[in-house]
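A.B. asks: Here is my input; please provide its structure:
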Amino acid sequence: MTADTDPAPSGPPDPQADPDVVDLLEPADGVPPLVTDRTALSDAAAALGSGHGPVAVDAERASGYRYSARAYLVQLRREGAGTFLVDPIACGGDLGELGEALRGVEWVLHAASQDLACLAEVGMRPDSLFDTELAGRLVGYPRVGLGPLTEHLLGVRLQKGHGAADWSRRPLPADWLTYAALDVELLVELRDRVAADLDRQGKTAWAEQEFEAVRLAPPPPPRAEPWRRTSGVHKVRRPAALAVVRELWESRDELAAARDVAPGRLLPDAAIVDAALREPARRDELIAMPVFRGRAQRRLADRWWSAIERARALPRPRWPASAPAPD
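C.D. replies: This is a model prediction of the structure:
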């Protein structure tokens, strides 16, 4: 699970922690082998299809490392079948066989809206959904991250610490796979406990409507001016300088998409804002600035300087407005 609403701190156990809470460090059945070919994928689909009850599903992405939001690992667990860790990349990016095997089965996800898009991209779409994070919010639990919720309701502390890792890395480290397997180890049991509280509060039907809305929600429309989300852009007031921010942002975004690299790893937002505010007059002045003088930035200096020159060549009517247009 790439993000957790209330992530538990990494590091050694807190000596002040509840002594009745058990640390879960390994899956009960051990960490399963990684599914990396079509034969193993077919075997996993057959096993999951013959299991019973809901299926726990999770996905790991590489947010902060990759431009795309694709799934680099998919975890599934179902009673009677066990846990499966599936590498979508090694399996050709098509896990539709798993999706077909689980038709009509309730899928249990935590913070489902984070994972449904990347699951759909590999051919996995649930017919029925239970979202433990959303359910926790409806019940009114004070903390609804997977770790805190599991600890509160089941008395079990999950291993944490790899949610923000680069899941595009290969081979995946053994401790990462342990973490991934644990994310679905107790998810169905957690679902049952939350569902019982929903029922006691008379909120089951309401929750089902909310789950269905999440399941069927279309992708959000693209933002009209996504470059305005550049961190620190509020410091840039003049429209001519905002044009520099826009051109640098768009040039960076184009390159990031082509390389499938997170934009901030090519050029930090702070560097874009700094260039707009300092107004370097020549390429040499640009590469003398703190971020731009690095080796990686020197290789891209022509690209960034061309973006600045394009912005400065724009006629005044094509400068961005000082404030964004209302949505």
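A.B. asks: contacts and neighbour counts: CA atoms only from here.
C.D. replies: Will do.
A.B. asks: So which residues of the protein form helices?
C.D. replies: Secondary structure of the chain (DSSP state H): helices at 38-50, 96-101, 116-121, 132-139, 146-154, 174-185, 187-200, 204-216, 239-259, 263-266, 269-278, 283-287, 295-299, 301-313.
A.B. asks: To residue 230, which of the ones you listed lies closest?
C.D. replies: Closest approach to residue 230 among these is made by helix 269-278 (5.8 Å; CA to CA).
A.B. asks: Buried residues, that closest one. List them.
C.D. replies: Going by neighbour count (16 or more other CA atoms under 10 Å), the buried part of helix 269-278 is 269, 271-277.
A.B. asks: Please work out the angle formed by the directions of the top strand by length along the chain and helix 38-50.
C.D. replies: Ordering each strand of the chain by length in residues (DSSP state E) puts strand 52-60 first. For strand 52-60 against helix 38-50, the angle by axes from the mean of the first three to the mean of the last three CA atoms, to 10 degrees is 140 degrees.
A.B. asks: helices or strands up against strand 52-60?
C.D. replies: In terms of contacts (3 or more CA pairs under 8 Å, 6 or more residues apart in numbering; DSSP states H and E), strand 52-60 is packed against strand 73-79, strand 106-109, helix 174-185, helix 187-200.
A.B. asks: List of residues touching the longest one?
C.D. replies: Contacts of helix 187-200 from elsewhere in the structure, counted by CA atoms under 8 Å, 6 or more residues apart in numbering, are 54-56, 108-109, 130-132, 135-136, 138-139, 150, 153-154, 204, 207.
A.B. asks: ok, how many other residues are close to the closest residue to residue 104 other than its chain neighbours?
C.D. replies: Once its chain neighbours are removed from consideration, residue 104 has its nearest residue in residue 127; the separation is 5.6 Å (CA to CA, 6 or more residues apart in numbering). The number of residues packed near residue 127 is 15, by other CA atoms under 10 Å.
A.B. asks: Throw the helices and strands packed on strand 52-60 into JSON lines and include mean neighbour count, thanks.
C.D. replies: Compiled in JSON lines, those are given as follows (neighbours: other CA atoms under 10 Å):
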{"stretch": "strand 73-79", "mean neighbour count": "23"}
{"stretch": "strand 106-109", "mean neighbour count": "23"}
{"stretch": "helix 174-185", "mean neighbour count": "21"}
{"stretch": "helix 187-200", "mean neighbour count": "18"}
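A.B. asks: To compare against the first, here's the next sequence to fold:
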Amino acid sequence: MTPYSYIDTPDALERAVQRLATQPLLGIDTEAAGYHRYLDRISLVQISSREETVLIDPLALPDLDQLGAIVENDAIEKVFHDADFDLRILDRDLKLHVSHLFDTQIAAAFLGVRTLGLGAILEAVLGIVVPKAFQRADWAERPLTEGMKEYAATDTVHLPALRDVLRERLTAAGRLAWAEEEFVRRAQTRWTPPDTTDAFLKIKGARDLTRRALALLRELHAWRETVAAERDQAPFRVVMNEVLLLIAREAPTTAAALRGIKGLSPGLVGRRGDEILAAVERGLAVPDDDLPRFPRAERWERDPALEARGERLRDARNRIAESLDLDPGFVASRAALDDVARVRPTTADALAAVPGLRRWQVEVLGDELLRVLRAETP
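C.D. replies: As a prediction, the model looks like this:
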């Protein structure tokens, strides 16, 4: 069992923040309810020092500004695992921005680890097996079960010790500065609203529909969003995408035909069947000239020389990654190498000026990339 304190009153929060703000290092994680709820929201904040673990309930504590004394304090190192989502929802929901970050996923990747889930890394590095039973739990549920609280506590209680081992190994490998550069970049992560324009077109399988069926899908998707918002339920829990596609293809116009749609529950047909049929009717009524279509893809001209240059750069990247026992895509993405191929820098300074290229990537790859580029320079 992992000992923890559950914080759900302002006084308890104030005392916990006062204690934690004196610590030099804290493990932090968050839980949200996006898998279950329409309105994804931060539903739990877990913080572990080397001495204690607290679970903070944002649903009971609407004002969490005090946490700024911890997460925005440069004197406190904050240890996250795969901080990307946590940083986004801390920014979105609490307007908090993390400083002095150590991300154990990034650290492990720099050590050549390929399986980067927290459970796998804890088992491989510390020999600790953590439970997985509540990975898809509804964290907006109240009261949380004791099992959920225990699971949440284990997400942070081992982070300080894991950080220590990973940092020591990075230092021994001469890669700590590389990881620290990525930590700083990761800490700049902010929430960006998703683009919901024509979201129905982003459903996998929509491209296989006729334009008439797309019109039905558009109406059905809009109906599902309305119901999901009304019920505060993730849209796929109202109706799966595959079922929406099937309705759009078959265009049922009667309750009997609707009941024949595979995957559509009788209960939903009974409660919402008229609404679904109305959505189908609206889609069938769209004039031919107004039927939706996928935007035309931008045309681009192939550049065989550019493609060959990019391939040579990737070969060089792959050789270096193999020598370092690192994943090639982690050492440098295809997109980054394509940018280098387009710019064609021939000096270290010019290579370092390629947008998005990290200092550590220039250090690791620079000589080989420049050798490839110089070899084709007349």
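A.B. asks: before we move on, the earlier item: ok now do the residue nearest to residue 104 of structure 1, which residues does it touch?
C.D. replies: Residues 103-107 are the ones in contact with residue 127 of structure 1 under the rule CA under 8 Å, 6+ apart.
A.B. asks: what do you get for residue 222 of structure 2?
C.D. replies: Taking CA under 8 Å, 6+ apart as the criterion, residue 222 of structure 2 is in contact with no other residue.
A.B. asks: counterpart of it in structure 1?
C.D. replies: By TM-score structural alignment, residue 222 of structure 2 lines up with residue 250 in structure 1.
A.B. asks: that older thread, the helices and strands packed on strand 52-60 of structure 1: which one's closest to residue 289 of structure 1?
C.D. replies: Closest among those, using CA to CA: helix 174-185, at 38.0 Å.
A.B. asks: In structure 2, what range does the closest one match?
C.D. replies: Following TM-score structural alignment, the aligned partner range for helix 174-185 of structure 1 in structure 2 is 146-157.
A.B. asks: for stretch 298-315 of structure 1, same thing?
C.D. replies: Aligning stretch 298-315 of structure 1 against structure 2 (TM-score structural alignment) gives residues 270-287.
A.B. asks: For the matching stretch, which residues meet the burial criterion?
C.D. replies: When burial is assessed from 16+ other CA under 10 Å, stretch 270-287 of structure 2 yields the following buried residues: 273, 276-281, 283-284.
A.B. asks: In TSV, list the residues you listed along with distance to residue 65 of structure 2.
C.D. replies: As requested, the buried residues of stretch 270-287 of structure 2 are exported to TSV (distance: CA to CA, whole Å):
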residue	distance to residue 65 of structure 2
273	45
276	44
277	47
278	46
279	44
280	47
281	49
283	47
284	51
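A.B. asks: what range in structure 2 matches stretch 124-134 of structure 1?
C.D. replies: Counting by TM-score structural alignment, stretch 124-134 of structure 1 corresponds to residues 96-106.
A.B. asks: Start and end of the matching stretch, how far apart?
C.D. replies: Looking at stretch 96-106 of structure 2, the gap from its leading to its trailing residue is 21 Å under the measure CA to CA, to the nearest Å.
A.B. asks: One more: stretch 50-69 of structure 2?
C.D. replies: For stretch 50-69 of structure 2, the first-to-last residue distance is 18 Å (CA to CA).
A.B. asks: Just give me the match in structure 2 for residue 154 of structure 1.
C.D. replies: Aligned partner of residue 154 of structure 1 by TM-score structural alignment: residue 126.
A.B. asks: OK, contacts around its match?
C.D. replies: Remark: with contacts taken as CA under 8 Å, 6+ apart, residue 126 of structure 2 is in contact with residue 162.
A.B. asks: Quick check: it vs residue 343 of structure 2, distance?
C.D. replies: Shown here: residue 126 of structure 2 relative to residue 343 of structure 2, a distance of 44 Å by CA to CA.
A.B. asks: for residue 225 of structure 2, same thing?
C.D. replies: Distance from residue 225 of structure 2 to residue 343 of structure 2, counting by CA to CA: 44 Å.
A.B. asks: Kindly report the same for residue 216 of structure 2.
C.D. replies: 46 Å.
A.B. asks: So the two - more neighbours on which side?
C.D. replies: residue 216 (30 against 14).
A.B. asks: which residues sit in contact with the closest residue to that one other than its chain neighbours?
C.D. replies: For residue 216 of structure 2, ignoring the flanking residues on the chain, the nearest one in space by CA to CA, 6+ apart is residue 283 at 4.2 Å. With contacts defined as CA under 8 Å, 6+ apart, residue 283 of structure 2 is in contact with 212-213, 215-219.
A.B. asks: The same query, at a cut-off of 7 Å, please.
C.D. replies: Residue 283 of structure 2 makes contact with 215-216, 219, according to CA atoms under 7 Å, 6 or more residues apart in numbering.
A.B. asks: For structure 2, which residue occupies the most central location?
C.D. replies: Computing the C-alpha centroid of structure 2 and ranking residues by CA atoms, centre = their mean puts residue 85 first, at 4.9 Å.
A.B. asks: Map it onto structure 1.
C.D. replies: The alignment partner of residue 85 of structure 2 in structure 1, by TM-score structural alignment, is residue 114.
A.B. asks: which residues in structure 1 does stretch 336-350 of structure 2 align to?
C.D. replies: Aligned by TM-score structural alignment, stretch 336-350 of structure 2 falls on no residue of structure 1.
A.B. asks: And stretch 88-97 of structure 2, what's buried?
C.D. replies: Residues 88-92, 94, 96-97 are the ones in stretch 88-97 of structure 2 that count as buried (16+ other CA under 10 Å).
A.B. asks: picking up where we left off before, give me the buried entries from the contacts of helix 187-200 of structure 1.
C.D. replies: The neighbour count (16+ other CA under 10 Å) marks 54-56, 108-109, 130-132, 135-136, 138-139, 150, 204, 207 as buried among those.
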